[in-house]
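*Asks:* Provide a 3D model corresponding to the input given below.
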Amino acid sequence: MRSRYTAFALEDAAYLHTSWHPSTRPRSIEFEPGLRWRTLVIVDRVAGGPFDDEGVVEFEAFWQQDRARGTLHERSRFVREDRRWLYLDGEVQ
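*Replies:* From the prediction side, this is the model:
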């Protein structure tokens, strides 16, 4: 989760593409102009350990765009394939 947050902050579409499960991955990844991701807080984690094939991470990411500020609060599902964690989907809270 932290690496994907960093990829969004750095606008690294290539990393986001490779860390997104092919069954739910969008064709392209667009970034909001002027949006800056400021802080990531992990709220909860379910499974996702070294012996799991699935996991859930709930997070709150704080952003700023010009004078506006806000948060994205999501509960994200991940699956492990070939020893790599892939983002499957998420539910905005």
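*Asks:* C-alpha from now on. contacts and neighbour counts both.
*Replies:* OK.
*Asks:* quick one: contacts of stretch 68-78?
*Replies:* Stretch 68-78 is contacted from outside by 48, 54-64, 85-93, using CA atoms under 8 Å, 6 or more residues apart in numbering.
*Asks:* centroid-wise, who is the farthest residue in this structure?
*Replies:* Using CA atoms, centre = their mean, the residue of the chain lying farthest from its centre is R67. It sits 23.9 Å away.
*Asks:* longest helix of the chain?
*Replies:* helix 2-10 (DSSP state H).
*Asks:* identify the residues contacting it?
*Replies:* A13, Y15, L16, S19, F31, R36, W37, L40.
*Asks:* sequence B follows; please return its structure for comparison with A:
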Amino acid sequence: MSRNNARPPTAISPTSPCPCGLDGSPFRDCCGSLHSGRTTASTAERLMRSRFSAFAVRDAAYLLKTWHPTTRPSSLQLDPEQLWTRLDILATTEGSPFHTEGTVEFRAHFSVRGRADSQHEHSRFLRDNGQWVYLSPV
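*Replies:* Next up, the predicted model:
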């Protein structure tokens, strides 16, 4: 796999509703602020939402940055034909600002060449140097 730092043009602009679906805020004020480093995720769920948005805007650098160093791949190639369309958070355990571990169960909807599909995962998150990071599927 080769690292994909370039962000191809997407239909998501800074003023578009954030792909994470949290509250209808513009991308720049929601997950965009995490991607740019202006803010950090306060909960495991918030990190999960920002990672979904990173897939939607093809921000491989953010995905790698928010992956635990023990499980992070050396590079990441994102499929330019895969369009991430919706995130459903199904359940969370722990993962609050007061925890060091947490899980998020989610369903991420996408399409590839017009064919709709989804990914269902129960993910584990940890704090690393005070920041939430994705560890692995449960």
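*Asks:* rewinding a little: what's the first helix or strand after the longest helix of structure 1?
*Replies:* Per DSSP states H and E, helix 2-10 of structure 1 leads on to helix 13-18 as the next helix or strand towards the C-terminus.
*Asks:* ok, the equivalent of A14 of structure 1 over in structure 2 - how many residues close by?
*Replies:* Under the alignment (TM-score structural alignment), A14 of structure 1 maps onto A61 of structure 2. Residues lying near A61 of structure 2 (other CA atoms under 10 Å) number 17.
*Asks:* just L64 of structure 2 next, same as before
*Replies:* 19.
*Asks:* repeat for I89 of structure 2
*Replies:* The burial count for I89 of structure 2: 18, using other CA under 10 Å.
*Asks:* run through the strands of structure 1 in chain order.
*Replies:* For structure 1, the strands defined by DSSP state E occupy 35-47, 54-65, 68-81, 84-92.
*Asks:* any idea how far T92 of structure 2 is from the most centrally placed residue in structure 2?
*Replies:* By CA atoms, centre = their mean, structure 2 has its centre lying nearest to R51, at 0.8 Å. From R51 of structure 2 across to T92 of structure 2, the span is 16 Å (CA to CA, to the nearest Å).
*Asks:* re earlier: map the residue nearest to the centre of structure 2 across to structure 1 for me.
*Replies:* Using TM-score structural alignment, R51 of structure 2 lines up with R4 in structure 1.
*Asks:* filter the contacts of helix 2-10 of structure 1 to the buried ones?
*Replies:* Neighbour-count burial (16 or more other CA atoms under 10 Å) applied to the contacts of helix 2-10 of structure 1 gives A13, L16, S19, R36, W37, L40.
*Asks:* ok, so what distance separates the second one from E54 of structure 1?
*Replies:* According to CA to CA, L16 of structure 1 stands 18 Å off from E54 of structure 1.
*Asks:* what's the counterpart of S136 of structure 2 in structure 1?
*Replies:* Using TM-score structural alignment, S136 of structure 2 lines up with D89 in structure 1.
*Asks:* what about the closest residue to A44 of structure 2 other than its chain neighbours, neighbour count?
*Replies:* Leaving aside its sequence neighbours, A44 of structure 2 sits nearest to G95 (CA to CA, 6 or more residues apart in numbering; 4.7 Å). Neighbour count for G95 of structure 2, taken as other CA under 10 Å: 23.
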